[in-house]
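> Show me how the following folds:
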Amino acid sequence: MACAARREARLRLLSLYTAGMPQWIFWAVLSMFFAGFTSVIAKQGLAGISGELGLTIRTVFVFVFVLLFAALFVPWRDVAGVRAVNLWWLGASGVTTALSWIFYYKALKVGDVATVALIDKGSVVVAMILAAWLLREHITPRMLVGAGLIVSGLLVIARR
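Reported below is the predicted structural model:
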């Protein structure tokens, strides 16, 4: 009973911090937080093994975790609704994710975490350009300034 009360109090406190915030921003911030941890933890895990083996081990854990997550939270009717176009685009995304991870782990094995992670975050600019080109998403002046700052940061930090 006390555990449930503590959990309820934490949820109320969390709702105070996120009040008025679109839910997707909250999820994106959590993603950012865990992605930051991921790089540091991965660098520790690569000690004494190759980047390729480290990536393989990590991917097995990701695979099992995501399957368990889906088993618990994805309704069967959602699975039954998957179409060929979903498989095509999500499969293509899986291939690009795998390639990104392969090159990220190769860089992480020999490079500094902060520098590798920052260069990797340059993907924000790539995503912005591709979203405008392929999805016809609008790029605002504010977004252009942000992209310019990201590129500037990449040049400053990546340069030795």
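> Going by C-alpha atoms from here, please, whenever you check contacts or count neighbours.
Noted.
> Past the strand or helix carrying Val85, which element shows up next along the chain?
For Val85, the element it lies in under DSSP states H and E is helix 84-110. Of the helices and strands lying after helix 84-110 in sequence (DSSP H and E), the nearest is helix 113-120.
> For the next helix or strand after that next one, could you pull out the residues that count as buried?
Reading on from helix 113-120 to the C-terminus, the next helix or strand found by DSSP H and E is helix 123-134. Of the residues in helix 123-134, those buried under the neighbour-count criterion (16 or more other C-alpha atoms under 10 Å) are 125, 128-129.
> Which elements pack onto the following helix or strand past helix 123-134?
Note on helix 123-134: by DSSP H and E, the next helix or strand toward the C-terminus is helix 141-158. Using 3 or more C-alpha pairs under 8 Å, 6 or more residues apart in numbering; DSSP states H and E as the contact criterion, the elements in contact with helix 141-158 are helix 113-120, helix 123-134.
> could I get the ones you listed as a markdown table with distance to Trp27?
Rendered in a markdown table, the data for the helices and strands packed on helix 141-158 read as follows (distance: least, C-alpha to C-alpha, whole Å):
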| stretch | distance to Trp27 |
| --- | --- |
| helix 113-120 | 20 |
| helix 123-134 | 17 |
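> I have a second one here; can you model it like the first so I can compare?
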Amino acid sequence: MSISSGWFFWAVLSACFAALTAIFAKVGIEGIDSDFATLFRTVIIVFVLAAFVAYTGKWSDPRALSSRNWLFLSLSALATGASWVCYFRALQAGDASKVAPVDKFSLVLVAVFAYAFLGERPSVRDWLGIGLVASGVLVLALKR
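Sure thing, here's the model as predicted:
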């Protein structure tokens, strides 16, 4: 498997774009309501993704989705929306260099939830890394 088709390549790109998201959002929300900013950003995302899916020929009939697909994709969308609203509010109130790493505490929660609900079993080495991330978030969150 080439590196460009592996999960790590895409995860690194995701991290890069997430970092840019924090920087661009922090500048973009100056002087406007964070909830409106989240809505504006979401509309842009819908148009860009619709164009991308159409351009790449990946459009599928939504009626072909199972009720389970609908349920969990809808729950994921609701969780994403709630996350974005909270993230933008945090960015408006705090430093991007503090908000973004604390937001990445989601990594720890994903590991715990994947263990509890998906039956995933991270190795001891994986848990050590996850623990280090949690420690880093605590260091950032504690006041001096």
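> In the second structure, what range does the helix holding Val85 of the first structure match?
The counterpart of helix 84-110 of the first structure in the second structure, counting by TM-score structural alignment, spans residues 67-93.
> What residues of that stretch count as buried?
Residues of stretch 67-93 of the second structure classed as buried by neighbour count (16+ other C-alpha under 10 Å): 84-92.
> same deal with stretch 137-150 of the first structure?
By neighbour count, with 16+ other C-alpha under 10 Å as the criterion, the buried positions of stretch 137-150 of the first structure are 147, 150.
> contacting residues around it?
When contacts are taken as C-alpha atoms under 8 Å, 6 or more residues apart in numbering, the neighbours of stretch 137-150 of the first structure outside the stretch itself are 122, 124-125, 128, 131-132.
> can you tell me the mean distance of the match of helix 84-110 of the first structure from the first structure after alignment?
Once the two are superposed, stretch 67-93 of the second structure sits an average of 0.6 Å from its aligned residues in the first structure (mean C-alpha distance after the TM-score superposition for the first structure).
> what distance separates that stretch from the middle of the whole chain?
Mean C-alpha position of stretch 67-93 of the second structure versus that of the full chain (C-alpha atoms, centre = their mean, to the nearest Å) differs by 9 Å.
> Map Leu135 of the first structure onto the second structure.
When the second structure is aligned by TM-score structural alignment, the residue opposite Leu135 of the first structure is Leu118.
> err, Ile157 of the first structure, not the other one
Taking TM-score structural alignment for the superposition, Ile157 of the first structure sits opposite Leu140 in the second structure.
> I figured that match hits Ser97, correct?
No - Leu140 of the second structure lies out of contact with Ser97 (C-alpha atoms under 8 Å); the separation is 9.3 Å.
> how much space between Leu49 of the second structure and Trp59 of the second structure?
For Leu49 of the second structure, the distance to Trp59 of the second structure under the criterion C-alpha to C-alpha, to the nearest Å works out to 11 Å.
> try Trp84 of the second structure
As defined by C-alpha to C-alpha, Trp84 of the second structure lies at a distance of 25 Å from Trp59 of the second structure.
> quick revisit: give the full set of residues in contact with the match of Ile157 of the first structure.
Neighbour list for Leu140 of the second structure: 98, 101-102 [criterion: C-alpha under 8 Å, 6+ apart].
> Weed out the non-buried ones from these.
Buried positions within the contacts of Leu140 of the second structure, assessed by neighbour count (16+ other C-alpha under 10 Å), are 101-102.
> from the contacts of Leu140 of the second structure, which single one is nearest Asp33 of the second structure?
Of all these, the one sitting nearest Asp33 of the second structure is Lys98; the distance, using C-alpha to C-alpha, is 20.2 Å.
> Now the closest one. Nearest residue, chain neighbours left out?
The shortest distance from Lys98 of the second structure to any residue that is not its chain neighbour, by C-alpha to C-alpha, 6 or more residues apart in numbering, is 6.5 Å, and that residue is Leu140.
> and the gap between the one you found and Val108 of the second structure?
Computed as C-alpha to C-alpha, the Leu140 of the second structure to Val108 of the second structure distance reads 15 Å.
> now do Lys98 of the second structure
Where Val108 of the second structure is concerned, Lys98 of the second structure sits at a distance of 17 Å (C-alpha to C-alpha).
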